[in-house]
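A.B. asks: One predicted model, sequence on top.
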Amino acid sequence: MSQVSDATSRLQLRRRDQRRRRSLTWLVGALAVVLIIGAVYVVGFSPALAARAVTVNGARVLTKAEVLEAAGVAAGTPLVWVDPSTVAERVSGLPAVAEVTVSRDWPDTVHIAVTERKPRLAIPAGGGYLLADASGVVFQAVDNAPSGLVVVEADPNSQQVLVDVGTVFSALSSATAAKVSRLEAPTRDGIVLRLRDGSRVVWGSAEESPLKSQVLDALLPLGGSVFNVSAPGFPTRR
């Protein structure tokens, strides 16, 4: 009888151990679920990790308010839901922005670093000037153009002409670009560069601008008052 009793006791103990282990396993699993739910809430929904501040650096032409409006980061937005690439794409749509970097600084800050376009061209328009970078992108209107810019005589309403002007100017070597005082573009095929020494460069259209720039760099040291690179395979000077 004692052997049967011992076996029964051992079986009961084993069953209690199994129930205890199952209860402990269930408790640990439930605790893990609670912790996961809590972490998701804290990161994704609670104000603990929400955007409380958005900093803007590098804005000079633009105001901080303009950058913030374009960024579209609402105060209190959980930082995990702020996509830096999406915010950067929005801000890059501002004409004055050449480059932008957006980063999240946990737990509560978004940083926006802007690099603005540098004015190189000034286009007379409506009693003032439109400022454009070397590629011809217009990004600011001013009453008076800063000194040292290349004045562009072209229709300020003709976007394609301004694009062509930018194509030409950005193709110039830095040394030649520094010699240009005015750029005339009465038509897309009639672009002319006026140099600071009084000489003139007949450029023609914006086609083959990189090749025309190389040819011009070879012609200028030879001297002359008129250089024609409109047909870069047969340039002339006089």
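C.D. replies: All right, it came through fine.
A.B. asks: Could you use CA atoms for every contact and neighbour count after this?
C.D. replies: OK.
A.B. asks: Leaving out sequence neighbours, find the closest residue to the residue most central in space within the chain.
C.D. replies: Taking Cα atoms, centre = their mean as the criterion, residue 99 is the residue nearest the geometric centre of the chain, at 3.2 Å. In space, residue 99 comes closest to residue 115 once its chain neighbours are excluded; the distance is 5.0 Å by Cα to Cα, 6 or more residues apart in numbering.
A.B. asks: Next secondary structure after the helix or strand encompassing residue 175?
C.D. replies: Element membership of residue 175, judged by DSSP states H and E, is helix 174-177. Toward the C-terminus, helix 174-177 is succeeded by strand 180-184 as the next helix or strand (DSSP H and E).
A.B. asks: which other helices and strands contact that following strand?
C.D. replies: Contact analysis of strand 180-184 by 3 or more Cα pairs under 8 Å, 6 or more residues apart in numbering; DSSP states H and E lists strand 150-153, strand 191-195 as its packing neighbours.
A.B. asks: Can you check which of the ones you listed gets nearest to residue 35?
C.D. replies: strand 150-153 (63.6 Å; Cα to Cα).
A.B. asks: Can you show me the strands along this structure?
C.D. replies: 53-57, 97-105, 109-116, 121-125, 128-132, 138-142, 150-153, 180-184, 191-195, 200-204, 226-228, 236-237 (DSSP state E).
A.B. asks: and the angle from the third one to strand 97-105?
C.D. replies: What that stands for is strand 109-116. Strand 109-116 and strand 97-105 are oriented at 170 degrees to each other (axes from the mean of the first three to the mean of the last three Cα atoms, to 10 degrees).
A.B. asks: try this one side by side with the last:
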Amino acid sequence: MRRPEGFERPEAAEEAVRGEAPARRRRSWDRDLDPFRLDSAPSPRSSPGPTAGDAVEEPRRWALAAYAELDEEQPTAPVAPLEPAAHAGEGRGSHAQRVDRAWREAERAQRRTDREEAREARRDARTATRERRRQERAEVRRFTADARRRARTALLAAGGLALALLVLVGLVWSPLMAVREVRVEGAERLDPAVVQQALAGSVGQPIATVTEEAVAERLRAIPQIESFRVDVVPPSSVVVHLVERRPVAVAPGEGGEVVIDAAGVVLGGVDAETSALPRLDGIDLGSPEFEAVASMLVSVPPSVLEATERIEAPSPSDIRLALASGQSVRWGGAEDSRLKADVVEALLATQDPAVAVVLDVRAPEHPVVRGS
């Protein structure tokens, strides 16, 4: 049998080992050198530790003695019968070789066990990591549920508003929402056709684009309109509510007599309805006298205006009314016009229209009735 490398020994040591008696060598092997007999090996606790000189030589001596005995026993070993090729290496070799093979097999088995345990540990670690991540995601979802619900609500609201806006824009600019009718309400002396003719340009345009500024621009040329209000009635109607100017007097104009309101705006010529209005006698439009008369005319009730035939104003503080019955009124200035109008109306109700009298209301708390 060939010794492994590192176990070659000198001839002197080999001869010394071979000269020992077989029984003594057997006892020495069984007692001290057999490293695989745990019951015969000296206890680490009872045996003294190796000295410094024996630390290197002792393992080598044991190995040399063991391999020497194996060499001597090899020739006397019975020849084993031939075995199949699959089991040719089993049971052969010395005791040390069998132990060495068993040791290597045990090491391989241990390595396989270690690899299996490592793979199992990695699988367990991956499973634990996935479970931890799943739990973390569940916790995040639980703690952010309110925020996600608010965000979802906000997104739905924004989407609804955007959709409604798109629908509204589509309807506004569609032909279904175009102006097809203009209605005029509140016209008493003004012909509604005049207003409809002025707003004819709005027909056909989107109803949402009809504004009061645009309507005012078109109605500015009609002096009878004092103010107005526009109502848009979907899908295709525009309603104009008018407040007409109130004619209060007849003033001389360039082409003849014209009807004016309290602001001095010319409303047109005199017709059957306005022919009974009082005439301004010697009062120029825009003068201080006219301003005082205009303030008075705003406060006078229609019954007094209908009974007045002529208005004179030598000065802003001396306004005089000539009634159709022949009676006259000393009005004075434009102050307290509302009270003066009430007093004049009450005095006319108590006087005989056939008697020409002068009603002095310059001091409305103390009116005076005098004969003419």
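C.D. replies: Structure's in. What do you need? Remember, it's a predicted structure, so these values are computed and weren't measured experimentally.
A.B. asks: Quick check: end-to-end length of stretch 59-72 of structure 1?
C.D. replies: Length of stretch 59-72 of structure 1, first residue to last, Cα to Cα, to the nearest Å: 16 Å.
A.B. asks: which residues are contacting that stretch?
C.D. replies: With contacts defined as Cα atoms under 8 Å, 6 or more residues apart in numbering, stretch 59-72 of structure 1 is touched by 54, 56, 87, 88, 90, 91, 94, 96, 114, 115, 116, 140.
A.B. asks: Quick check: the aligned residue for the last one in structure 2?
C.D. replies: In other words, residue 140 of structure 1. Structural correspondence for residue 140 of structure 1 with respect to structure 2 (TM-score structural alignment): residue 267.
A.B. asks: just to revisit the earlier point, could you dump the strands of structure 1 into a markdown table with distance to residue 47 of structure 1 added?
C.D. replies: Conversion of the strands of structure 1 to a markdown table gives the following (distance: least, Cα to Cα, whole Å):
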| stretch | distance to residue 47 of structure 1 |
| --- | --- |
| strand 53-57 | 13 |
| strand 97-105 | 15 |
| strand 109-116 | 12 |
| strand 121-125 | 47 |
| strand 128-132 | 43 |
| strand 138-142 | 38 |
| strand 150-153 | 51 |
| strand 180-184 | 56 |
| strand 191-195 | 58 |
| strand 200-204 | 60 |
| strand 226-228 | 66 |
| strand 236-237 | 70 |
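A.B. asks: Figure out which of these is closest to residue 12 of structure 1.
C.D. replies: Minimum separation from residue 12 of structure 1 across those (Cα to Cα) falls at strand 97-105, 57.4 Å.
A.B. asks: Could you list the buried residues of that closest one?
C.D. replies: For strand 97-105 of structure 1, the buried set under the neighbour-count rule, 16 or more other Cα atoms under 10 Å, comprises 97, 98, 100, 101, 102, 103, 104.
A.B. asks: do stretch 46-66 of structure 1 as well
C.D. replies: 47, 48, 49, 50, 51, 52, 54, 56, 59, 62, 64.
A.B. asks: now do stretch 71-89 of structure 1
C.D. replies: By neighbour count with 16+ other Cα under 10 Å, stretch 71-89 of structure 1 contains the buried residues 71, 73, 76, 77, 78, 79, 80, 82, 84, 87, 88, 89.
A.B. asks: quick one: it to chain centroid distance?
C.D. replies: The offset between the C-alpha centroid of stretch 71-89 of structure 1 and the centroid of the whole chain comes to 15 Å, using Cα atoms, centre = their mean, to the nearest Å.
A.B. asks: just stretch 154-162 of structure 1 next, same as before
C.D. replies: Averaged C-alpha coordinates place stretch 154-162 of structure 1 at 24 Å from its chain's average position (Cα atoms, centre = their mean).
A.B. asks: Kindly report the same for stretch 133-150 of structure 2.
C.D. replies: Stretch 133-150 of structure 2 has its average C-alpha position 21 Å from the chain's average C-alpha position, going by Cα atoms, centre = their mean.
A.B. asks: Show me the contact partners of it.
C.D. replies: The contact list for stretch 133-150 of structure 2 (Cα under 8 Å, 6+ apart) is empty.
A.B. asks: Surely the residue nearest to the centre of structure 1 touches residue 118?
C.D. replies: No - Residue 99 of structure 1 is not in contact with residue 118 according to Cα atoms under 8 Å; the separation is 11.5 Å.
A.B. asks: what's the nearest residue to residue 130 of structure 1 if we skip its chain neighbours?
C.D. replies: residue 141 (4.5 Å).
A.B. asks: can you pull the contacts of that neighbour?
C.D. replies: 128, 129, 130, 131.
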